[in-house]
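>>> build the 3D model from these lines:
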Amino acid sequence: MTSKPARPARSGDADLIVIGGGIYGVMLAFEAGRAGRRALVLERGQIGDATTANWFRILHGGFRYLQSLDIVRTRESAAERRWFLDFAPDLVQPFPFLMPLYGDGLKRPSFLRMAFLLESVLTAGRNRGLRPESRIAPGRTLSVEETAALYADVRREGLQGAALWQDAVAFDDRALMNRLRHAAESLGAVFEEQTPVLDLQVSGDRVSGVIVGGPRSGPRTAPLVINAAGPWSGEIAERFGAPAPELFRPTLAFNLLIDRPPLAATGLAVAGPSPGAPMLFLLPLEGRTFAGTWHVEWQAEDREARVAEADVDAFLQALAQAAPALGATRGDVLGILPGLQPLAKGSRTAVCDRPLTIDHGRKGGPRGLISVSGVKYTTARHVAQQVVAGLPDPADC
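You can find the predicted model right below:
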């Protein structure tokens, strides 16, 4: 990894300001530092909170994109998974996942065997440079007997076997976020918490900085401002006189930490027997079960994620269908981890599957204002890299 460390950014000499200290804001600061630019990250709460704090801990390698033959994103996700495995091998490890197969649609052993073979060819460099314990093993299919040996409570009726693959998992997500933040700081980034951004400063038709509130209220100057505030990005863009309704239409997603022992030593991808039942993931987490992810239509005007009791009950009912042996009840729920994610066009609950970057100066807004709405934790660095690569030369700012 080559980088050109910048001097730490101070108010008044930052090359760019990043609004939002989630995974996208941190990665933007990191990639800016690698490019020799000094980033000042302004976060209204704590770095890594809100949606970023409540993700499902899996760094996906892009296998699911093969269903639509999206080869570009398959390779992109595998490369970013490899980056995480290399960056923090003590915090990000390969972990096995098992999906029982009942012959529904593409969930057949014959199809999965071909898909795993194709994945191996398309992501041949997925382990390049990694230490042995960080390498991702190729996926394979299991017989009915092998499936039952790993997952004793599997539903036997109609079972044809299982798919077994590895992805990367970050069980200590807070430690990973701290590691990423420190890496950005080592490249010159400065982070200010409890610092809400109140307004944009403009000189002529170009950005000159922002005004912040909080304990250290006042101006922060920089010729570039990147709005990466997640659920609040649309609100901020509108406040800055650069409305972009398409930037972030929210849908609610949440995971549950359940005080029930894991059903298998592997992660599980399970669905109920009813047609169209959602695929749910169960991840062993310190002797308990981490379950995700449930999606709900978001109808509130505000952007503070919260989950209704009825939605928790609906998730538990789906889990009872998909994994009845778990036996999870409302009293077993230790934690509800919600976050607002960008909504897919034309849907009420599905998450958008592509990031969105808007250069507001090209749409009649202030020059030097850019908004980024990301989707996946796994590919946040790649998106940040593209955004930073597209920034104007500092001499032109």
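
>>> from now on I want contacts and neighbour counts done on CA atoms only, so please keep to that.
Noted.

>>> if I pick G361, what's in contact with it?
Going by C-alpha atoms under 8 Å, 6 or more residues apart in numbering, G361 touches 367-370.

>>> from V225, how far out is it?
11 Å (C-alpha to C-alpha, to the nearest Å).

>>> now do the shared contacts for those two.
With C-alpha under 8 Å, 6+ apart, G361 and V225 have common neighbours 368-370.

>>> mind checking which of those land in strands?
Counted as lying in strands by DSSP state E, out of the shared contacts of G361 and V225, are 369-370.

>>> what packs against the lengthiest helix in the chain?
When every helix of the chain is counted residue by residue (DSSP state H), the longest turns out to be helix 71-87. Helix 71-87 sits against helix 109-122, with contacts defined as 3 or more C-alpha pairs under 8 Å, 6 or more residues apart in numbering; DSSP states H and E.

>>> buried set for the helix it packs on?
By 16 or more other C-alpha atoms under 10 Å, the buried positions in helix 109-122 come out as 109, 112-113, 115-116, 119-120, 122.

>>> now those as TSV including distance to L150?
As requested, these are arranged in TSV below (distance: C-alpha to C-alpha, whole Å):
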residue	distance to L150
P109	17
L112	18
R113	19
A115	22
F116	20
E119	23
S120	24
L122	28
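
>>> this one next, for a side-by-side:
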Amino acid sequence: MCPEFQVHTTMRDLSPFQAGHFDVCVIGAGVYGAACAHSLAAAGLKTAVIDKGDFCSATSANSLKILHGGLRYLQHGNLVRMRETIRARREFMRFAPHLSKALACAIPTFGSGLRSPLAARCATLLNNAIGSDRNLGIAGDLALPPGRTISRESFLQQFPGTTVPGLSGGLVWYDTLAGNTERLVLEYLWAARDLGALPCNYLRAERILTQNGRVEGVLVTDVPSGQPFAINASWVVNAAGPWFDELLEASGIPPVPTRWTKAVNIVVRRELNPDCAVGIESNEEYSDQDAVLKRNKRFYFFVPWRGGTLIGTSYKEWRGSREDLLPTRADTEEIVREVQAIHPSWGLEPKDVSFAHAGLLPMSGIDASGAVQLAKHSLIVDHGKTGGPQGLLSLRSIKYTTAPVEADKVTAIILRDTGRRPARQPAPAQGQGRVPAELAPLLHSRYGSRAPRVAGHLAAADSDTWWLSREPPLLRAELRYFIQEEMALHLTDVLFRRTGLGSLRCPPAGLLTTLAEAMAAELGWDGARQQLEIEQVMRRFAMLPQEN
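Below is the predicted model of the structure:
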């Protein structure tokens, strides 16, 4: 190991969970659970955060990667929600600038109503004014320009072949593209750990423990070993995503009635526009029942991402097992057919789909046309105020972007109830040590201020031995870092959450074998286990046509 680097080995360790007492135990380590853990730890509360699977392995891993500023909320007349979203987007950009970049977004204008050029100019003026502080504390290269309207010619130059009847131009605004939303969640978890929180994956919450009307902790099972034990905590935050109501039922606590919709996005290996996302109305009849200003169609968005395009989102009510949720071939083909109908000149075919992901979101109902109506607001339930146990909060989340705002609300409730004042913890300094100059651009773009910690796992000064893979680039040090400091236990953890190498297309067989063998050397897998790990990766691509 390079002598100038100090390695902080934080292998997954259950003993602190078994022996200690926590102020708060957060159940669920998606973006909301991770943001809660960070907010609570920053306020000086001793915090545990657990997940029954890997970190950010469920709904938080399914998004179009846009951290939006709430332009869509103008049609609801909800300026409070819009301001919260602008604040949350700004916090994400400050927190992880290496994972953020400004992204132009556009929708076509047409007709004389809500989609007219006049309406677009009004929306632009309002959006610019309401978000006038959108760049407060943001580095210049990440700053979001003001929105604007563009001509018909300019719109067609950027998106040739667009067939919108009566096209008159476009509305352009700027949001933030998070290149790797899974790593963004991990950044929150590791920042919380730096502040004293204890995160752990593959630790399943069985039920919430109560006595005399008060929360006492959580009964959990360590998934790898099957070992059950109790985590003692004065408060529990139930941020278990689609499982939050099931956990309440298992604990004998009245659940919060919730219907769920399956949301699906696809990745295609083609670019529509490498520099600008676009929303085009689908043929699906849809009317947002909560909007002040109604529109009759649902948008499909095309988002440039890593040399391909993310397209979504489709919604269908879900009544099946939450454990079995995966996108199907029927899901991907439905989106392809919709794209063929609304943008036929692009010539998208099923064989162009390289990946798909799905998640469950709360829905409020189904309208007269059969379209899903999404729930519009996150919900924080203080069960002690609704006849349940004191010390239990349930968080039903909606949008990835608003996680930091909702997390601060959770922290404020706990501090207010306990009478404690926030004891803000100074964030530990990152970036101590040296990153070899030839690796600096790669490591800083992936890990920001944590790049030196990754470089600390370089085993030799000879650069020829650094690489597990030259294309795509992956260092042996990165894999050791994932296992020793980020608790990666499975090949899927590395490919889908730690690196994103499996999130654009199916990795080559040779790369899968190389990674499985390298993980086997670290974790003691035999040949059968390596094959099983590869099969689990391939299961995620079962929705693709055979030629893919």
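
>>> now the TM-score, please.
Once superposed, chain against chain, the TM-score is 0.92 (TM-score structural alignment, normalised by the length of structure 1); 388 aligned residues with a C-alpha RMSD of 2.1 Å.

>>> so which of the buried residues of helix 109-122 of structure 1 comes closest to D49 of structure 1?
E119 (33.7 Å; C-alpha to C-alpha).

>>> could you check which residue of structure 2 pairs with that closest one?
Counting by TM-score structural alignment, E119 of structure 1 corresponds to N127 in structure 2.

>>> again with A300 of structure 1
Using TM-score structural alignment, A300 of structure 1 pairs with G320 in structure 2.

>>> same question for G267 of structure 1.
Aligned partner of G267 of structure 1 by TM-score structural alignment: A277.

>>> what's the neighbour count on the match of A300 of structure 1?
10 (other C-alpha atoms under 10 Å).

>>> ok, now which ones touch it?
No contacts exist for G320 of structure 2 under C-alpha under 8 Å, 6+ apart.

>>> wait, a helix at it?
No: per DSSP: H, G, I helix; E, B strand; the rest coil, G320 of structure 2 lies outside any helix segment and is coil.

>>> ok, it to L468 of structure 2 distance?
In terms of C-alpha to C-alpha, G320 of structure 2 sits 40 Å off from L468 of structure 2.

>>> on that earlier part again, which one of the buried residues of helix 109-122 of structure 1 is nearest to H60 of structure 1?
Distances from H60 of structure 1 to the buried residues of helix 109-122 of structure 1, taken by C-alpha to C-alpha, are shortest for E119, at 12.9 Å.

>>> give me the nearest residue to that closest one, chain neighbours excluded.
Distance criterion C-alpha to C-alpha, 6 or more residues apart in numbering; nearest residue to E119 of structure 1, sequence neighbours excluded, is F63 at 6.9 Å.

>>> what does the one you found correspond to in structure 2?
By TM-score structural alignment, F63 of structure 1 lines up with L71.

>>> V144 of structure 1 too?
V144 of structure 1 maps onto R152 in structure 2, by TM-score structural alignment.

>>> just checking, its match touches P165?
No: the pair R152 of structure 2 and P165 does not pass the contact test of C-alpha atoms under 8 Å, sitting 11.8 Å apart.

>>> higher neighbour count, these two?
Neighbours were tallied for R152 of structure 2 and for P165 using other C-alpha under 10 Å; the higher tally belongs to R152 (16 against 9).

>>> contacts only, for the residue nearest to the more buried one when sequence neighbours are not counted.
Using C-alpha to C-alpha, 6+ apart and skipping the chain neighbours, the partner closest in space to R152 of structure 2 is G169 (3.7 Å). By C-alpha under 8 Å, 6+ apart, G169 of structure 2 lies in contact with 108-110, 117, 149-155.

>>> next: G22 of structure 1.
So G22 of structure 1 contacts 47-52, 228-230 (C-alpha under 8 Å, 6+ apart).
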